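*Asks:* I'll drop the sequence and a predicted model, then ask my questions.
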Amino acid sequence: MVKKPTAYAYSRISTRAQLKGDGLRRQLAAALEWAEEHPDIEFDPTFVDRGISASVGLHRETGKLGVLLNMIEAGTIRSGDYLLVDEFSRLTREIESEALHLLTSIIRKGVNVVTLVDGEVYHKHSTSLELMRALFTMSNSHNENKERTRKVAKAWAEKREEARLTGKKLSRRGPAWTVFNERTKHFDLIGDRADIIRGIFAECIDGLGITAIAQRLNANKVEPFVAGSDGWHQGYVLTILRSPSVMGFYQPTLTSQRAHKRMLRQPDGDPIPNYYPKVVDEETFDRAQAMIALRNKRGGGAGRRGKRFPNLIMGMGKCEACGGTLVVTNHPNSARVRSFRCYQANRKQNCDNRQTYLCSDVEEWLTVFLMEARMEAAQPLPDQTDLTHKLSARRAIQVKIDNLNDTIEAAERGEDVSSTRIRLAERQAEASKLDKLIEDLRTMLKHQTRMVGVDAVEEAAKWMDSLRDEDTEDIYRNRAKANAILLALYDTIMPVEGGLYILSNGKGWFVNDEIYAELDVEDRRPITRKELEMSATWTKTTMI
């Protein structure tokens, strides 16, 4: 018995908003009417794409049309079967060459394409005139879509410009911590959500990572902002911390769909200030960005660190033998006694330092150091020092450039000044490089949070002292805060047998139970103890 052919109806709407309209029902009704007129053909109406554009072929890659095409290629949809579409615009709105290729790839397999709006049937024996008519129709669909896209883009551009000039809101949709006020036509803060965001920023600045923040929110049963979410996730916490919307900014964007890729969003002009109500100020936002960058730079962004943040010198602790990272390990005979040990030596790779350093000793020496340290004046930040040097070098090069220009201008007509011009070009290239470095350093300084001076050390000492109370319920947060302050102050903390070296921007200290010493270090950041002691000059020693 010969199996009857099957007609597969394909329906599509471009946006989710069109679900509220009549488009899908109308397309399916037309397909059903065709099926009733052809009772000798089986009918399958199950292939529907909702909210997928046909302008760049997304429906062929990720939608039900892609499933249909694969079935045709595999022979599941057989020669003699039918593909029903309301009109060609439902099948494709791509450029003419892609549209014609799609149609011919179907009909070459013997599958008939029916456009229900006019009852036309296209098959592998269609004439050139019929295919030209199909191409003309698909071209109209493509051009119609292109013109509609242009008009929509123009309308949104006018709305964005109006928003910049008058503050008028582009839509009622805002961040999850706001609600649109229909009376004032502005956004209002949702009070409890704004408090949650301020808490997230405070914990970030205090040194907690995004994993720890998300865990604390979940542990405290804080309702997530995203409806239907199974709790707070670190990715969403980071999104909040990175979003300029918390400062009231709105960044207009241009979007474009790309086959095989996520929708591309590109900034369209500068952000619009005061578009949303402000949750945190710019200083708080910048401090949070600097802390995130500092954690990532120093290796502090890899998740929550135990129940009590055991590695207080995370990001700074270095092995005296190889300069590698120190990690916390349990003592062989006690789970409560912990020690620092070289990570590389622990994995028997590129270091043979088997020495361990009790965490309790290191923290005690660190506390003694902070209590003894007295900085007479604020030390210049590394980036400020670099910037000063670069500005000085830039001024010197500008003098040379001016002199070379004077030489060229003063030269007599006809005199060969080619070598002078070469030197001038070289100096101008050097100046351009310095200008870029100066710009980068100024940008870094804008987000710099490193604390200096007596107040900074006293702040660190206060937090270290608070860690003596092991019974506090917030021991993790206190230790994370202490780590964050230490990260902002010091580059390297290197335990050695009988003491502790501490380094920061060319200065160094050594401390143990008996002495507190200050050092000048020639090498800005020595790698090992041997390199440190070879480059260091002991300038002052105080008995404790």
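*Replies:* Received, thanks. Only a predicted model underlies this, so the values are computations on that prediction, with no experimental measurement involved. Numbers count the residues shown, from 1 in each chain.

*Asks:* Only C-alpha atoms from now on, for both contacts and neighbour counts.
*Replies:* Noted.

*Asks:* the strands in the stretch 101-250 of the chain, which residues?
*Replies:* For the stretch 101-250 of the chain, the strands defined by DSSP state E, counting those that start in this stretch cover 112-115, 120-122, 178-181, 186-189.

*Asks:* And the stretch 351-500 of the chain, by the same measure?
*Replies:* Secondary structure of the stretch 351-500 of the chain (DSSP E, counting those that start in this stretch): strands at 357-358, 492-496, 499-504.

*Asks:* ok, second structure coming up, stack it against the first:
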Amino acid sequence: MDTIIYVRWSSAEQSKGDSKERQLGLCYDHAKRNGWNVIRPPVIEEGQSAFTGVHLRLGELGKLQREFEEDKYPNGVILLVERLDRLSREAPGQFFLWLSAMTQKGVTIATVDGNRTYRGNLDMATIIEVVVKASLANDESVAKSGRIASAWANKRARLAAGDTQVMTARIPGWLTITEERTFAVDPGRAATIKRIFEETVQGAGKHTIARRLNADEVPTFGRSSAWHASYIQKILNSPAVLGEFQPGVKPRGAARTIVDQPVADYYPAVIDADLYSRARVSMQARSRKTLGKGRRVANLFSGLGRCDTCGGKMTMRSKGAKTRADGRIVHEDYLVCDNMQRGVIRDTGDKCHNNVRFNYGVVEDAVLDAILSDALDDTHFAEGSLSHQLSIEHAQLSMDLDRLRRKAKSTLDLLGDDKGDQDVKEAYRQAKVGQDNLKIQIAEVYDRLLLARGHVSPEEHATRIASVRADMHSADEDTRHRARTTVRLAINELVSELSFHRKGRRVGVKLLSGSRNITISGEDGRITFDIAPSKVSAATSDLSDRQERARDRVLESNRSRRRQI
């Protein structure tokens, strides 16, 4: 009779042993002894749990079940397994219903263990046998799951008590475990991690970073022969680079879920908190889809420009590179309303009539003249200064505050309806006191940070700005790309919108929180400042520290301009 062999094991570790070979050998020998014809390669379920039923929902057995339900084997077929628990370790009632449904479809379930077959309508003795076997398998899985959960609960308790020994062999790819069961940093891999974060701060995306690492033949951390954008993203999102370990549980066959509070300083940190924070800001800026095509980072305002007539986005149209009489090569680029360009019909039934082509070069120069000195601060430039060290301290304290806030919230959740639990109340009180103390420390460090940043004179800052603008047009591709990316990120942190008006061929520039409005002539780039905006929004949690500093610089610049009038 036609036969299909099904083999399953519940964890990837078992695949390193003899589970697969043993099951296959037993099943093939059993089929041969009974004269059964194995009609296809064995169905292999690797690393899937039968305890939660995920193999039936998403695995190979689920696919096989659908074949049975679609009557793909009208003459009947034998499904051969080593034991019944290879098919399921779910609750006995659930498994019995599944097995009964399969036998009703003409499938014969056969096991090597006990040389048993189950087909058609099952009699009472067979039903009792199946339920007893399923119950034993389920009880074993429940007990094992409980033992594993208990073991990890003990490990988390040891972490909370300050135990520094390694709790699990699963560790970040840039670390190793010593004979003393402590962590050691791989210097080469740690340098790669720092490079990934630094290039992210400079504006490179995960695909670009992966391509660069592959081009430089930087060794990967695992079995993969090349770097992939998905792994770059995983590294950038991992708090483990700061030394933080987030305990979690992964029930067999289910997704990993977070439990308890993150444990600071469990791993050795391989980058500082300031670099991590600046990379997050850069990633958020990139999420606004601000990167232009190619290495030019052509449009610094992508995602910011809006047509004042229809509200549509402004898009860049290029007429290519032109050689001027003096030999300079320039790009004749224009910003136009995308809706107008494509003839899109608006909700009003009309097309957009804003057919003005705004010279990109004129707009870029005018915007940079108007805001660049306020948009850039020392965090956009080289590291190593006192302000950089204070930035690290400020970022670390901010992360500690966030961690305490999460702890207070989870402690409050623990209270639930039991408002009389004094231990939980005391833990919540301590978390709130810790938050207040950290807020004071953060304010003190921030004041020192502002003072340190004041050490750069206005003349020195103006020189830095001029150098960046020169680099934006450098003949060296990497220098040009780095400068334009830095400026693009700074603009996106400060500018909330650019509105392009048909009437008067003008561009309106709105800065963060309404701190300043600027009007630019699309003809010649003439700039008009509104240095006394009617309303400036209060500080908001939606702004990063750097955005708040940029807005404060603009407001101070406004005051200086008013004093000069």
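*Replies:* Thanks, I have the structure now. Remember, predicted model here, so these are calculated numbers, not experimental data.

*Asks:* Fetch the TM-score of the aligned pair.
*Replies:* After superposition, the two chains reach a TM-score (TM-score structural alignment, normalised by the length of structure 1) of 0.72; 452 aligned residues with a Cα RMSD of 3.9 Å.

*Asks:* picking that back up, pick the most deeply packed of the strands of the stretch 351-500 of structure 1.
*Replies:* Greatest average neighbour count among the strands of the stretch 351-500 of structure 1 goes to strand 492-496 (a mean of 25), per mean count of other Cα atoms under 10 Å.

*Asks:* can you give me how far it is from the chain middle?
*Replies:* Between the centre of strand 492-496 of structure 1 and the centre of its chain there are 33 Å (Cα atoms, centre = their mean, to the nearest Å).

*Asks:* which outside residues touch that strand?
*Replies:* If you take Cα atoms under 8 Å, 6 or more residues apart in numbering as the criterion, strand 492-496 of structure 1 is touched by 313, 316-320, 357, 362, 500-504, 529.

*Asks:* quick check, nearest of those to Val337 of structure 1?
*Replies:* Tyr357 (10.9 Å; Cα to Cα).

*Asks:* how close does that closest one sit to Asp465 of structure 1?
*Replies:* 20 Å (Cα to Cα, to the nearest Å).

*Asks:* what do you get for Leu58 of structure 1?
*Replies:* Leu58 of structure 1 is 60 Å from Asp465 of structure 1, by Cα to Cα.

*Asks:* Those two: which has the busier surroundings?
*Replies:* Between Leu58 of structure 1 and Asp465, Leu58 has the larger neighbour count (other Cα atoms under 10 Å), namely 19 against 16.

*Asks:* In structure 2, what sits opposite that one in the alignment?
*Replies:* In structure 2, the residue matched to Leu58 of structure 1 (TM-score structural alignment) is Val54.

*Asks:* What of Leu489 of structure 1?
*Replies:* With TM-score structural alignment as the criterion, Leu489 of structure 1 matches Leu494.

*Asks:* correct me, but that match touches Ser373?
*Replies:* No: between Leu494 of structure 2 and Ser373 there is no contact under Cα atoms under 8 Å: 11.3 Å.

*Asks:* okay, those two: which has more neighbours?
*Replies:* It is Leu494, of Leu494 of structure 2 and Ser373, that has more neighbours when counted by other Cα under 10 Å, with 25 against 19.

*Asks:* tally of neighbours for Asp216 of structure 2?
*Replies:* The number of residues near Asp216 of structure 2, taken as other Cα under 10 Å, comes to 9.

*Asks:* cool, Phe340 of structure 1 as well?
*Replies:* Other residues close to Phe340 of structure 1 by other Cα under 10 Å number 25.

*Asks:* Same check on Gln257 of structure 1?
*Replies:* A count of nearby residues for Gln257 of structure 1, using other Cα under 10 Å, gives 15.
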